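Trainee: Let me see the structure of the following:
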Amino acid sequence: MTNTIETFSALDAPEYAPAQFVRWFREVAPYVHTMRGKTFVVGFGGDLVQEGKLNALVQDLSLLTALGVKLVLVFGSRPQVNEQLRLKGFDFQFGLTVEPTSAVALECCKEAAGEIRLDIEAAFSQGLPNTPMSNSHIHVISGNFVTAQPAGIIDGVDYKHTGKVRKFDIESIQKALSLGSVVLFGPIGFSPTGEAFNIAMEELATNIAISLKAEKLIFMNKSNLLRNENGEVITEIARADVDKLLQTSEQLELDIEFANYLKQSSRAVRRGVKRAHIIPHDLDGSILLEYFTHDGVGTMVVEDTLDDLRPATIDDVGAIVSLIEPLEADGTLVPRGRHIIERDVEKFTILEHDGIIYGCVSLMPYPNEKMGEMACLIVHPDWQSSGEGELLLRHTETKARALGLKHLFVLTTRTSHWFIKRGFTQGKVEDLPAEKQMNYNRARNSLIFIKKL
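Mentor: Here you go, the predicted structure:
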């Protein structure tokens, strides 16, 4: 089947298209700045190749490399291996869990991995005009970057040629990435004695992301997504919550493959990878939508330091007051009496480390208008410039979404630029909930900023 790409002339576009394009291009600019020079590890199974999604994915990955991303690809080959086994007359088929690999199955693994590797190299070699691959000139480098060792005997079962990662040649990998090349890993590793071992793609991708201290680990999944009780996609989840979820995976009937992706994502984030994403490969452009849109299209696992983040209690009122008082004194915040903090303490979240409370934020919901007010976003000066403000903002956004709110607003006299940089736009008094409009202090003349969630 031949892939065709639909194109159109700018003369045929609707009148509003240029304005939409300019606005979109400006909106994605911050993402472009943050991704340059960062390392992304992308893992996908053989089902993506089998379903004909490879070319579309490679085109999107080509765009990321053009924007300065250092890209590592890790592919699996389970469906292709099973097909090889079937064609050779063997009844055995690999499932979704790690299983022993016989000598015959290992040969099938080699054949399947070699075929997919060539398909990937061919896809990156495209240079058709009017496609994302035009003038790309992307080099793909693969080799014996991973040293493997046998999985051994587990619970009395000899796993034979099934292996696990022992170490990586990090220096060679980083050198290839520095040249602008895409580094490609297949699910085969080699021991110092020259033996080949079958390694699970998920384990391989996670380990290389950890070893490279990657910015992102991305797993391309089928259409399975993590959803809440209302059927809505959970776009962001803390690692600690993933671990709790996996402990009840049987009750929640998580798909085995998806549960494995969650497990590996949690391990990667716990070991220093900043973000792990699980995104659907059957959605065209999903890897771009995940990165260049606010909520993305899959599930992102984050660490959230989040052992330090907790709801405030009445015992925390004194610490919250001590954080607020200096800002009330210089006019940054509206003066609040201690009794107000005590009354609304359940609306506060605090940052605490080793018993020291060094940040806070409050969320006042207005459910009728599906809006929430974020207030008292404070980080102690000794802890600033390390992302704690971003952490409190992200937490508040997540909390507001969980309450069904659609917009978050703030009133400020000193920090407007900070909020503008984080997606807030200036509003008017008339945009506020009716109750808040009545209580708005016109003498203070605070600026109003609103963010769509």
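Trainee: Please make it C-alpha for all contacts and neighbour counts, starting now.
Mentor: Noted.
Trainee: From the contact counts, what lies against the helix or strand hosting Gly189?
Mentor: In this structure, Gly189 sits in strand 188-190 according to DSSP states H and E. Counting by 3 or more CA pairs under 8 Å, 6 or more residues apart in numbering; DSSP states H and E, the packing neighbours recorded for strand 188-190 are helix 103-124, strand 146-150, strand 196-198.
Trainee: Leu96 reaches Ile256, doesn't it?
Mentor: Yes - between Leu96 and Ile256 there is a contact under CA atoms under 8 Å: 6.9 Å.
Trainee: When those two are compared, which one has more neighbours?
Mentor: In terms of neighbours (other CA atoms under 10 Å), Ile256 is the more surrounded of Leu96 and Ile256; the figures are 13 against 10.
Trainee: what sits against the more buried one?
Mentor: Leu96 (CA atoms under 8 Å, 6 or more residues apart in numbering).
Trainee: again, only this time at 10 Å
Mentor: Contacts for Ile256 (CA atoms under 10 Å, 6 or more residues apart in numbering) come out as Leu96, Thr97, Ser249, Glu250, Leu262.
Trainee: cool, Glu202 as well?
Mentor: 43-45, 74-76, 187, 219, 257, 260-261, 263-265.
Trainee: Just give me the closest of those to Ile153.
Mentor: Relative to Ile153, the closest of these is Pro187; by CA to CA it sits at 20.2 Å.
Trainee: so how many other residues sit close to the nearest residue to Leu411 once chain neighbours are set aside?
Mentor: Spatially, and ignoring its direct neighbours in sequence, Leu411 is nearest to Ile448 (4.8 Å; CA to CA, 6 or more residues apart in numbering). Neighbours of Ile448 under the rule other CA under 10 Å: 19.
Trainee: Let me know the distance separating Ile448 from Leu392.
Mentor: 19 Å (CA to CA, to the nearest Å).
Trainee: do the same with Val157
Mentor: Val157 is 48 Å from Leu392, by CA to CA.
Trainee: more neighbours, those two?
Mentor: A count of neighbours by other CA under 10 Å puts Leu392 above the other of Val157 and Leu392, at 23 against 10.
Trainee: Grab the nearest non-local neighbour of the more buried one.
Mentor: Val361 (6.7 Å).
Trainee: buried ones in the strand or helix carrying the one you found?
Mentor: Secondary structure from DSSP H and E places Val361 in strand 356-366. For strand 356-366, the buried set under the neighbour-count rule, 16 or more other CA atoms under 10 Å, comprises Ile357, Tyr358, Gly359, Cys360, Val361, Ser362, Leu363, Met364, Pro365, Tyr366.
Trainee: What sits closest to the first one if chain neighbours are left out?
Mentor: Spelled out, that is Ile357. Nearest to Ile357 is Leu351, by CA to CA, 6+ apart, at 5.7 Å.
Trainee: Alongside the first, I'd like the structure of this one:
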Amino acid sequence: MSDYVKFLRDTSPYINAHRGKTFVLAISGEGIAHANFTNIVHDIALLHSLGIRLVLVHGARHQIEERLTNCAIEARFDQNTRITDSATMACVKDAVGSARITIEAQLSTGAANSPMHGARIRVFGGNLITAKPLGVRDGIDFHHTGEVRRIDQKAIQKQLDDGALVLLSPIGYSPTGEPYNLNYEDIATQAAVSLGAEKLVMFSAENGLCDDQGNLIKMLSLNEVPQTLTSQAENISLQRNLLACYQACENGVLRSHIISYADNGALLTELFTREGSGTLILKNGKEIIRQATIDDVGGLLELIEPLEQKGILVKRSRELLETEINRFMVMQHAEGTLVGCAALYPFSDGHSAELACVATHPDFQNRGFASRLLAQLETYASQKKIRQLFVLTTHASDWFKEKGFVDVTLEELPAERKSLYNFQRKSRIFCKNLL
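Mentor: Model prediction:
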């Protein structure tokens, strides 16, 4: 089977899950100016063709700085917030308009030899953001710097329903008709919350957040974000992106992402693969362990069939899984995929049970998932007054020994299980005392 076929099969669950959902994408002025922006537009067009409802929010700080320099106007800030006087506002209007035209032009490409051929994306924008002035704070007049008062949710939803891509620029208007320079990260957060978006995706100069050793942090739960925000104090741009993700998830958005605008294909990798390309911020924690339900049968089959084909696990039919589904616990990834499972079969003596069908998805091995599942099942078994766990295995003897299991003989198995022992498989038998 070719890699191309495998890729399509692996991405199909994500395509089905994302279709019809609303994603808010936010990119800075630096991202628009980057050489990879053309590829990002191609990927946005692909998302649109897959039935994903898109709101694109753009910044223009890079373009504003260029115009201020050309006009010999000093850029002024207070606590990283731009002070937008009248002369600066003229540059802001010019920069935002130029950035917007660049984006619309890219989204309008349709040459026969282009990935955009046949895309026919309609871009909708306008006075969709009501703004209010930041005003005078601590004695500093911010002039034409403002903040978001309201997003026109109904107008945006109507355009999304009609198949358009909505483009939001970092300028809003007051009820008196005054334009204000806005923070694009704030617009992205407010739009994602107002629209009930499935995802907020922030494009950053970095691939995402890194730990103290420089390793990419693939996933953060909400309760881990405040400490991480403090650690990013020296990287204002990344800190702003993380804060936007945090505020979105705190207010109802299920998942937010930080990915690189410089990495070709980062958007598709993040949305359509298990590994992703950046940092995922989750509203409801990380992987969860729960009791399996009848709806998990398909996912369980997908998880255990490769191991059955290798002879590591005994084959189970769909019918058998449906009958025994209440015996299983599963580990569910944040994106919904089942990444691990294990089953517990109590014996009639009431104080012993068999641990069976311990499996981890190949893409998620060596992360301690099986150990967490085992610990959860041992806790559950102890609550049921089970004192001994038996396990039969042909391939994982060392792992079970590491977890406290010891070799036992066939004669030590409960009679009901001993009568079903498969002498052809020659499974080794292990036992662990829980109480």
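Trainee: now what about the TM-score between them?
Mentor: The TM-score (TM-score structural alignment, normalised by the length of the second structure) is 0.69; 338 aligned residues with a CA RMSD of 3.7 Å.
Trainee: next helix or strand past the strand holding Val361 of the first structure?
Mentor: Following strand 356-366 of the first structure toward the C-terminus (DSSP H and E): strand 371-379.
Trainee: In terms of secondary structure, what does that next one contact?
Mentor: helix 317-329, strand 348-353, strand 356-366, helix 388-402, strand 407-412, strand 447-452 (3 or more CA pairs under 10 Å, 6 or more residues apart in numbering; DSSP states H and E).
Trainee: closest one to Leu177 of the first structure among those?
Mentor: Nearest of these (CA to CA): helix 388-402, 29.8 Å.
Trainee: angle of that closest one against strand 371-379?
Mentor: When axes from the mean of the first three to the mean of the last three CA atoms, to 10 degrees is applied, the directions of helix 388-402 of the first structure and strand 371-379 differ by 160 degrees.
Trainee: which helices and strands does helix 388-402 of the first structure pack with?
Mentor: Right, helix 388-402 of the first structure is packed against strand 236-238, strand 309-311, strand 348-353, strand 356-366, strand 371-379, strand 407-412 by 3+ CA pairs under 10 Å, 6+ apart.
Trainee: Can you say which of the contacts of Ile256 of the first structure are buried?
Mentor: By 16+ other CA under 10 Å, the contacts of Ile256 of the first structure give Leu262 as buried.
Trainee: returning to what we had before: could you tell me where the strand holding Gly189 of the first structure falls in the second structure?
Mentor: Counting by TM-score structural alignment, strand 188-190 of the first structure falls onto residues 171-173 of the second structure.
Trainee: Name the helix or strand for the counterpart of Val5 of the second structure in the first structure, please.
Mentor: Aligning on TM-score structural alignment places Val5 of the second structure opposite Val22 in the first structure. Assigned by DSSP H and E, Val22 of the first structure belongs to helix 17-35.
Trainee: List the buried residues in that helix.
Mentor: Those buried within helix 17-35 of the first structure under the rule 16+ other CA under 10 Å are Met35.
Trainee: Show me what the next helix or strand after it is packed up against.
Mentor: Of the helices and strands lying after helix 17-35 of the first structure in sequence (DSSP H and E), the nearest is strand 39-44. Contact partners of strand 39-44 of the first structure among helices and strands, from 3+ CA pairs under 10 Å, 6+ apart: helix 54-66, strand 70-75, strand 182-185, helix 201-212, strand 216-221, strand 275-280.
Trainee: can you tell me the mean distance of strand 39-44 of the first structure from the second structure after alignment?
Mentor: Its aligned residues in the second structure lie a mean 0.5 Å from strand 39-44 of the first structure after superposition (mean CA distance after the TM-score superposition for the first structure).
Trainee: The second structure: matching residues for that strand?
Mentor: Strand 39-44 of the first structure maps onto residues 22-27 of the second structure, going by TM-score structural alignment.
Trainee: Now which residue in the first structure aligns to Lys132 of the second structure?
Mentor: Using TM-score structural alignment, Lys132 of the second structure pairs with Gln149 in the first structure.
Trainee: ok, that match - contacts?
Mentor: Residues in contact with Gln149 of the first structure (CA under 10 Å, 6+ apart) are 161-167, 189-193, 195-199.
Trainee: repeat for His257 of the second structure
Mentor: 25, 199-203, 208, 218-220, 241-242, 245, 267, 270-271, 276-282 are the contacts of His257 of the second structure under CA under 10 Å, 6+ apart.
Trainee: separation between it and Ser397 of the second structure?
Mentor: Separation of His257 of the second structure from Ser397 of the second structure (CA to CA) stands at 39 Å.
Trainee: ok, back up a step: and the match of Lys132 of the second structure, how far from Ser125 of the first structure?
Mentor: In terms of CA to CA, Gln149 of the first structure sits 33 Å off from Ser125 of the first structure.
Trainee: so how many other residues sit close to the corresponding residue of the first structure for His42 of the second structure?
Mentor: Alignment note (TM-score structural alignment): His42 of the second structure maps to Gln59 of the first structure. Residue crowding around Gln59 of the first structure was assessed by other CA under 10 Å; the count is 19.
Trainee: could you check the distance from Gln59 of the first structure over to Lys274 of the first structure?
Mentor: Separation of Gln59 of the first structure from Lys274 of the first structure (CA to CA) stands at 25 Å.
Trainee: Same check on Leu54 of the first structure?
Mentor: Relative to Lys274 of the first structure, and taking CA to CA, Leu54 of the first structure is found at 26 Å.
Trainee: so what's the aligned partner of Cys91 of the second structure in the first structure up against?
Mentor: Counting by TM-score structural alignment, Cys91 of the second structure corresponds to Cys108 in the first structure. Going by CA under 10 Å, 6+ apart, Cys108 of the first structure touches Ser77, Arg78, Gln80, Val81, Asn82, Glu83, Gln84, Leu85, Lys88, Ser102, Gly114.
Trainee: again with Ala319 of the first structure
Mentor: So Ala319 of the first structure contacts Ile350, Ile356, Ile357, Tyr358, Gly359, Cys360 (CA under 10 Å, 6+ apart).
Trainee: Quick check: the equivalent of Ser134 of the first structure over in the second structure vs Ala342 of the second structure, distance?
Mentor: Aligned by TM-score structural alignment, Ser134 of the first structure pairs with His117 of the second structure. From His117 of the second structure across to Ala342 of the second structure, the span is 48 Å (CA to CA).
Trainee: For those two, indicate the residue with more neighbours.
Mentor: Legend: neighbour count by other CA under 10 Å for His117 of the second structure and Ala342, higher for Ala342 (22 against 14).
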